[in-house]
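A.B. asks: I would like to see how this sequence folds:
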Amino acid sequence: MSAAIEVMRHHRSIRKFTEQALNDEQREAIMASAQAASSSSFLQASTVIRVTDPELRARVMALCGNQAYIGSAAEFWVFCADFHRHLQWVPEAKTGFAEQLLIGAIDTALMGQNALTAAESLGLGGVFIGAVRNQPHELCDLLALPKGVIPLFGLCLGYPDQNPEPKPRLPTSLIFCDNRYPAQFDEERMQRYDEQVQQYYRTRTGGNKNMSWTGQIGETLAKEARPFMLEFLHRQGFCLR
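C.D. replies: Modelled structure (predicted):
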């Protein structure tokens, strides 16, 4: 097994960090690794905002549900899909298509995953923050994001101050298919996975959480998440056609 595969297979989200800062060499290596990710049509439709000002970080944290690790991590970066930059150099470029939202989101997600994997290979840890989309209008104003730019997720990075177990993933046979989508799923295997997740949560929380994976789906998808998102995308110039 290669070292890269070992790093990726042992990923855990880290939410407790020491006070140790990253050095310039580490940070530059992570940035370079992020930029090395694949880019659709070489559009490079991403921008990353590194939030270093403590007061600004605190205000961003407040918009993200006051998740304490946003403030305590050595680094906090906001990953954005960005077509504003393209219009600065090529004003006649046509933007606003739904496909461009997918391109920007995919390119930026690939960059984020590269960044986290690179950080983990250096002995660091991190966690992605989807809550940057909780109050996107306010976050855009706070970070001065112009039309054509949308925040997709944040990333906390730093030296881990905890050692959680990796969260169990779905069985490979339920994710990877040969040639066609399966007509039906393996119910027995799904039930075993539900039990595995339930045991993971019980162990991780000292018995305070007793939730299966399908139970978690039921809770998460019981209502529409962030119903304001389409209006926000339109305001920022995305999904107009």
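A.B. asks: all contacts plus neighbour counts: C-alpha atoms, from now on.
C.D. replies: Will do.
A.B. asks: starting at the chain centroid, how far to the strand ranked longest in the chain?
C.D. replies: Assignment by DSSP state E gives strand 149-158 as the longest strand of the chain. From the chain centre to the centre of strand 149-158 is a distance of 7 Å (Cα atoms, centre = their mean, to the nearest Å).
A.B. asks: downstream neighbour of that strand in the secondary structure list?
C.D. replies: From strand 149-158 onward toward the C-terminus, using DSSP states H and E, the following helix or strand is helix 172-175.
A.B. asks: just checking, what packs against the longest strand of the chain?
C.D. replies: strand 75-82, helix 98-121, strand 125-129, helix 136-143 (3 or more Cα pairs under 8 Å, 6 or more residues apart in numbering; DSSP states H and E).
A.B. asks: One more sequence to fold, the one below, so I can look at both together:
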Amino acid sequence: MGNKITELIQSHRSIRKFTNEEVANEIIEDITLSGQWAPSSNHIQAYSILVIQDQSKKQKLAELTGNQVYVEECPVFFIICADFHRLHTATKKHQSTFEINEVENVMVGAVDAALVAQNMFLAARSYGLGGVMIGGIRNNPEEVAALLELPKYVIPIMGLCVGYPAQSPQQKPRLPRQAVVHHDRYEKDKLEQLLDQYDEETRRYYMERTNGKRSDSWSELVAKHFSTPKRPHLKGFIKKQGIHLD
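C.D. replies: Purely as a prediction, here's the structure:
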């Protein structure tokens, strides 16, 4: 069972190569409007969207995100931020205190930004566009903030490359439903067996995708990912932006 919307969602793949065709301003506006209609906790809308089309800025952002060339090559690059600057401005209108120094607030901003980004991505795909999310926007957040003139209380959460696809990659397999979807309780009894099956599936996927050059399993990738700290500098950057979580 399915429909056009679920088929669109379930056909997801990341696109990192784009044609030279520009994205019309009307489409960009519709994509950002779709982002604004994402759900938001308590209707505070703790996010902002930056539309980057200036080639020199895209080039610099490609460098800052880890030399990801598709940031430079995509026709339009969006940056979705958790934004408490606007909320601070609103509270000042009422001479109210601004109790921002809570983990919950950072989580709300990150969740709002993620929901906005996904809405935007789906809207883009509905126009025949493709793209890829860029977590590397958090690699060098101070430099990104300076480049984009982000004010206090604004934190870049993710980037989104968008353009007309110049590739059609194979879909990367997802975890078995039984390992993700639980009913009435967390069903962990068969988890190891399910992960063994998924490891085999992902190993075959990488073998086919790389013509035998890679044979990573999912659990191997996860183990490698969590073996070292990830972006420990973010805590200091968030503090510098005015949010003190200590």
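A.B. asks: Let me see the TM-score of these two.
C.D. replies: With the length set by TM-score structural alignment, normalised by the length of the first structure, the two chains reach a TM-score of 0.96; 241 aligned residues with a Cα RMSD of 1.2 Å.
A.B. asks: so how much does the longest strand of the first structure differ from the second structure once superposed?
C.D. replies: Superposed on the second structure, strand 149-158 of the first structure shows a mean distance of 0.4 Å to its aligned residues (mean Cα distance after the TM-score superposition for the first structure).
A.B. asks: In the second structure, what stretch matches that strand?
C.D. replies: Counting by TM-score structural alignment, strand 149-158 of the first structure falls onto residues 154-163 of the second structure.
A.B. asks: Pull the contacting residues for the residue of the first structure most remote from its centre.
C.D. replies: No residue in the first structure sits farther from the centre than residue 92, which is 31.6 Å out by Cα atoms, centre = their mean. By Cα atoms under 8 Å, 6 or more residues apart in numbering, no residues touch residue 92 of the first structure.
A.B. asks: That one in helix, strand or coil?
C.D. replies: With DSSP: H, G, I helix; E, B strand; the rest coil as the basis, residue 92 of the first structure sits in coil.
A.B. asks: just to revisit the earlier point, got the angle for the longest strand of the first structure vs strand 75-82?
C.D. replies: Angle, strand 149-158 of the first structure to strand 75-82, by axes from the mean of the first three to the mean of the last three Cα atoms, to 10 degrees: 160 degrees.
A.B. asks: Relative to residue 157 of the first structure, how far out is the most centrally placed residue in the first structure?
C.D. replies: Geometric centre of the first structure, nearest residue: residue 128, 4.1 Å, by Cα atoms, centre = their mean. Using Cα to Cα, to the nearest Å, residue 128 of the first structure is found at 9 Å from residue 157 of the first structure.
A.B. asks: quick revisit: Throw the helices and strands packed on strand 149-158 of the first structure into TSV and include distance to residue 5 of the first structure, thanks.
C.D. replies: What follows is those, written out as TSV (distance: least, Cα to Cα, whole Å):
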stretch	distance to residue 5 of the first structure
strand 75-82	24
helix 98-121	10
strand 125-129	16
helix 136-143	35
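A.B. asks: right, and the ones you listed - which one's nearest residue 17 of the first structure?
C.D. replies: Nearest of these to residue 17 of the first structure, taken as Cα to Cα: strand 125-129 at 8.2 Å.
A.B. asks: Show me what that closest one is in contact with.
C.D. replies: Under the criterion Cα under 8 Å, 6+ apart, residues 12-15, 116, 119-120, 153-160 lie in contact with strand 125-129 of the first structure.
A.B. asks: What is the nearest of those residues to residue 1 of the first structure?
C.D. replies: residue 120 (16.7 Å).
A.B. asks: doesn't residue 5 make contact with that closest one?
C.D. replies: No - if you go by Cα atoms under 8 Å, residue 120 of the first structure and residue 5 don't touch, sitting 11.6 Å apart.
A.B. asks: higher neighbour count, these two?
C.D. replies: Neighbour tally, residue 120 of the first structure and residue 5, criterion other Cα atoms under 10 Å: the higher count belongs to residue 120, 23 against 9.
A.B. asks: mind listing what the aligned residue in the second structure for that one touches?
C.D. replies: Alignment note (TM-score structural alignment): residue 120 of the first structure maps to residue 125 of the second structure. Neighbouring residues of residue 125 of the second structure by Cα under 8 Å, 6+ apart: residue 8.
A.B. asks: again with the one 4 residues further on
C.D. replies: Contact partners of residue 129 of the second structure, counting by Cα under 8 Å, 6+ apart, are 162, 163, 164, 165.
A.B. asks: need these in JSON lines with distance to residue 115 of the second structure and neighbour count, can you?
C.D. replies: Formatted as JSON lines, the contacts of residue 129 of the second structure follow (distance: Cα to Cα, whole Å; neighbours: other Cα atoms under 10 Å):
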{"residue": "162", "distance to residue 115 of the second structure": "17", "neighbour count": "29"}
{"residue": "163", "distance to residue 115 of the second structure": "20", "neighbour count": "28"}
{"residue": "164", "distance to residue 115 of the second structure": "22", "neighbour count": "22"}
{"residue": "165", "distance to residue 115 of the second structure": "23", "neighbour count": "19"}
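A.B. asks: Is it possible to get JSON lines of those that adds distance to residue 40 of the second structure?
C.D. replies: Below are the contacts of residue 129 of the second structure laid out as JSON lines (distance: Cα to Cα, whole Å):
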{"residue": "162", "distance to residue 40 of the second structure": "23"}
{"residue": "163", "distance to residue 40 of the second structure": "27"}
{"residue": "164", "distance to residue 40 of the second structure": "29"}
{"residue": "165", "distance to residue 40 of the second structure": "30"}
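A.B. asks: what's the closest of those to residue 241 of the second structure?
C.D. replies: Of the contacts of residue 129 of the second structure, the one sitting nearest to residue 241 of the second structure (Cα to Cα) turns out to be residue 162, at 28.0 Å.
A.B. asks: Looks like that closest one contacts residue 124 (just checking).
C.D. replies: Yes - contact criterion Cα under 8 Å: residue 162 of the second structure and residue 124 qualify, at 7.3 Å.
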